[in-house]
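S.K.: Just need the structure, nothing else, for what follows:
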Amino acid sequence: MVSDDVPVRPPVPVVRPVAAAVVPAERWPAGGATQYTAKLDGWRAVGAVLEDHRAVLLSREGGRLESHFPDVVEALAALPVGTVVDGELCAIVEDEHGSRVDFGALARRRGRDRRRWPSVVFALFDALSITGRDLRRMPLEERLEVLAGLLPAPPSVLQLVPATTSREQAIERWMNNRAPGVEGIVARGLTTLYVPPRTRWVKVRTTDTLDAVVVAVSGPVGRPAYAMVRLPDGTEARTSQIPSPHRIPLGRATADRLGPPLTGGWHPLTAPVVAEVQLGTTRHRTLRYVRLRPDLTPPPR
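M.R.: Okay, here's the model as predicted:
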């Protein structure tokens, strides 16, 4: 049953940060204050509470994630009907140094053995609506006040993303002395609305990477040594040798997608997958394979 209590219904277009080389000033844009958040290494997601407290969890492209994150869905369901929040799903693992965010561990959430599932948090950075109110044309500062009031007391899988309004503090924490699982900084003007694609958020990463479409692989079946990728500008290029820890995950993802081999030992993929690559700065345009992105789907051609 549809009601006015749910003014925003996923899937919804999300604001996507644009890459920048320099962290913006504290009075950006147009003289308003700036909020800096840690760019956590996870899966972007939108959570919503529909009628009868039915919670849904979607990737930034609209893919359903509820079956992989039932604990997050349960926590979302306790929020008011009509709530829609934007954030990052992050896996938390423990080692000798303590707790850390681990992107690779998120893939285990797709496995059937829940004993191997890592703990997760849904690190929230925006509220798009609450009961009966669409917040997207309210300033970010007001949306953040609503978001803070929605969250349960800790400990909870729903948490606010680490944030500050101090540029110096942000650079020191998340660029100079960043913890594992922190990729850099996202800067957002506190006066800005949530209106993609007009709303401009800026991301400054410690390493410059791209999401590319894997169209073919080469090497042993199950452990590809190289990938042919299509870059965002439409050109195709071969990666350098894939590091050993990343070969098996890529092999598993492509095992049932291999077409007949071509000259040179390449297997085209009947259905492409997405991987993160790092573009070299030399004139030979070398590409380094970084990791598989199982949370993303290739854009239509």
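S.K.: contacts, neighbours, all on C-alpha from now
M.R.: Noted.
S.K.: In this structure, where's the longest strand?
M.R.: strand 266-279 (DSSP state E).
S.K.: what's the distance between whichever helix or strand comes after that strand and the middle of its chain?
M.R.: Using DSSP states H and E, the helix or strand that follows strand 266-279 in sequence is strand 287-292. Counting by CA atoms, centre = their mean, to the nearest Å, strand 287-292 is centred 16 Å from the centre of its parent chain.
S.K.: what's strand 287-292 packed up against?
M.R.: Judged by 3 or more CA pairs under 8 Å, 6 or more residues apart in numbering; DSSP states H and E, the packing partners of strand 287-292 are helix 244-254, strand 266-279.
S.K.: List the buried residues of the longest one.
M.R.: Under the neighbour-count criterion of 16 or more other CA atoms under 10 Å, strand 266-279 has Trp266, His267, Pro268, Leu269, Pro272, Val273, Val274, Ala275, Glu276, Val277, Gln278, Leu279 buried.
S.K.: for comparison, sequence B:
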Amino acid sequence: MRLNFIKPMEPELVEQPPKGDGWSHEVKFDGYRTQLIKDENGIRLYTKTGIDWTSKYRPTAAEAAKLKAESFVIEGEIIVTNDAGLSDFHALRSAITRRPQHLYLVAFDLLHLNGHDLRDMPLSDRREVLQALVPAGGHIQFSEALPGTGDAVYHLACEANLEGIVSKRLDSVYRSGSTMNWRKIKCYIEKEMDIIGVQRERGKPAMVLMADKGRYMGGAFVTFKADKRQALWDRVQGKVGAPPPKGLKMQKAEWLKPGLSGRVRFLKGEEQLRHAMLKDFWEDNDAGH
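M.R.: Just a heads-up that it's a prediction; the model follows:
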């Protein structure tokens, strides 16, 4: 019987790991969500949106063919690791074209096995069957749950410089689409960037607009107490009046002349600033910076 691509179940992004015992917590790998299918027509690997990428993942497909099952649908993440052993999203694209033998598929769920649809089984049971199917030591690996409470696992993941964790209800069934039964909690990082504009509208939280080495990154909230906030607006006042940067003719933004920088805290692993907050600021000629 031919198995079709199943639209993925997707975790919601939340701020805090869930509390209580009914959850498993896994590393959030920084890669491409991938579905691995085996049926009578052989092995196929699909992207998150259902595009067939088997030809890009030939070494993975060859290894998948050795798994001891007639047919399966496995969910995982294609990753490549850096020297520190962490998944490295930026190196992934070139690895796929230049060295696909270095790719890993980290398997985290099993939706179908030997003609049986497992999506109505609880997650904990699906993962137990999956773990037994995936041998240790290869380039297809089982995504181990990390022991401990959500808070502890999240803290350790961030300390280890990982992107974050995914927490999943142990008793949850598999349903395509977005769900709160799976939650992703991302780590934050801090970085120094240039403050190139501000948005101040009545009744809305104030934001500074940031650029990193000339690349526009988005906005960060200003949450300082009154005196520090006033000090920021005083600095801003002396720099207002720059033309809008190319491609950023945003309404209601005041653009600034160069020379003001800030330290921003934001979610790791995003192209643009998300959940970002300005932690400190200075003029580039200030002493101490």
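S.K.: hmm, back to that, report the angle between the longest strand of structure 1 and helix 244-254.
M.R.: In terms of direction (axes from the mean of the first three to the mean of the last three CA atoms, to 10 degrees), strand 266-279 of structure 1 departs from helix 244-254 by 130 degrees.
S.K.: packing partners for strand 266-279 of structure 1?
M.R.: strand 209-218, helix 244-254, strand 287-292.
S.K.: Now the terminal residues of stretch 4-12 of structure 2, how far apart.
M.R.: 25 Å (CA to CA, to the nearest Å).
S.K.: just the helices in structure 2 please.
M.R.: Applying DSSP state H to structure 2 gives helices spanning 58-64, 89-98, 123-133, 150-159, 226-237.
S.K.: got the ones you listed as JSON lines, with distance to Gln199 of structure 2 and mean neighbour count columns?
M.R.: Output for the helices of structure 2, formatted as JSON lines (distance: least, CA to CA, whole Å; neighbours: other CA atoms under 10 Å):
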{"stretch": "helix 58-64", "distance to Gln199 of structure 2": "48", "mean neighbour count": "18"}
{"stretch": "helix 89-98", "distance to Gln199 of structure 2": "31", "mean neighbour count": "15"}
{"stretch": "helix 123-133", "distance to Gln199 of structure 2": "45", "mean neighbour count": "18"}
{"stretch": "helix 150-159", "distance to Gln199 of structure 2": "31", "mean neighbour count": "18"}
{"stretch": "helix 226-237", "distance to Gln199 of structure 2": "11", "mean neighbour count": "13"}
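S.K.: Ok, which of those helices comes nearest Ser178 of structure 2?
M.R.: When these are compared for distance to Ser178 of structure 2 using CA to CA, the nearest one is helix 123-133, at 15.9 Å.
S.K.: What helices and strands are in contact with the closest one?
M.R.: Helix 123-133 of structure 2 packs on strand 104-113, going by 3+ CA pairs under 8 Å, 6+ apart.
S.K.: tell me, the strand it packs on lands on which residues of structure 1?
M.R.: The aligned range for strand 104-113 of structure 2 in structure 1 is 121-130, by TM-score structural alignment.
S.K.: What's the match for Glu88 of structure 1 in structure 2?
M.R.: Match for Glu88 of structure 1 (TM-score structural alignment): Glu77.
S.K.: so how many other residues sit close to His116 of structure 2?
M.R.: 10 (other CA atoms under 10 Å).
S.K.: Aligned counterpart of Pro59 of structure 2 in structure 1, please.
M.R.: Checking TM-score structural alignment: Pro59 of structure 2 goes with Asp71.
S.K.: ditto for Arg265 of structure 2
M.R.: For Arg265 of structure 2, no residue is aligned by TM-score structural alignment.
S.K.: hmm, back to that, share the number of residues neighbouring the closest residue to the match of Glu88 of structure 1 other than its chain neighbours, please.
M.R.: Sequence neighbours aside, Arg33 is the residue nearest to Glu77 of structure 2 in space, at 4.4 Å (criterion: CA to CA, 6 or more residues apart in numbering). Residues lying near Arg33 of structure 2 (other CA under 10 Å) number 19.
S.K.: same thing with the one 10 residues further on?
M.R.: One way to gauge burial is a neighbour count; for Ile43 of structure 2, by other CA under 10 Å, it gives 20.
S.K.: Same check on Asp95 of structure 1?
M.R.: 7.
S.K.: quick one: it and Leu106 of structure 1, what's the gap?
M.R.: Counting by CA to CA - Asp95 of structure 1 and Leu106 of structure 1 are separated by 16 Å.
S.K.: likewise Lys39 of structure 1?
M.R.: Distance from Lys39 of structure 1 to Leu106 of structure 1, by CA to CA: 16 Å.
S.K.: got a list of what the nearest residue to Asp212 of structure 2 once chain neighbours are set aside touches?
M.R.: With CA to CA, 6+ apart as the criterion, Asp212 of structure 2 has its nearest non-adjacent residue at 5.1 Å, and that residue is Met193. Residues near Met193 of structure 2 by CA atoms under 8 Å, 6 or more residues apart in numbering: Met210, Ala211, Asp212, Lys213, Ser261, Gly262, Arg263, Val264.
S.K.: gap between Met193 of structure 2 and Leu209 of structure 2?
M.R.: 10 Å.
S.K.: What of Asp30 of structure 2?
M.R.: Distance from Asp30 of structure 2 to Leu209 of structure 2, by CA to CA: 26 Å.
S.K.: Any idea which of the helices of structure 2 gets closest to Asp21 of structure 2?
M.R.: helix 150-159 (9.0 Å).
S.K.: Can you flag the buried ones in the contacts of Met193 of structure 2?
M.R.: Judged by 16+ other CA under 10 Å, buried ones among the contacts of Met193 of structure 2: Met210, Ala211, Ser261, Gly262, Arg263, Val264.
S.K.: Next step: the residues you listed restricted to strands.
M.R.: Met210, Ala211, Ser261, Gly262, Arg263, Val264.
S.K.: didn't the third one look like it was pressed against Glu283?
M.R.: So the one you mean is Ser261 of structure 2. Yes. Using CA atoms under 8 Å, Ser261 of structure 2 is in contact with Glu283, at 6.2 Å.
S.K.: which residue in structure 2 lines up with Val157 of structure 1?
M.R.: Per TM-score structural alignment, Val157 of structure 1 is aligned with His139.
S.K.: any idea how far the closest residue to that match other than its chain neighbours is from Ala95 of structure 2?
M.R.: Leaving aside its sequence neighbours, His139 of structure 2 sits nearest to Tyr104 (CA to CA, 6+ apart; 4.7 Å). With distances taken as CA to CA, Tyr104 of structure 2 is found 11 Å from Ala95 of structure 2.
S.K.: Give me the common contacts of those two.
M.R.: Common neighbours of Tyr104 of structure 2 and Ala95 (CA under 8 Å, 6+ apart) are Val80.
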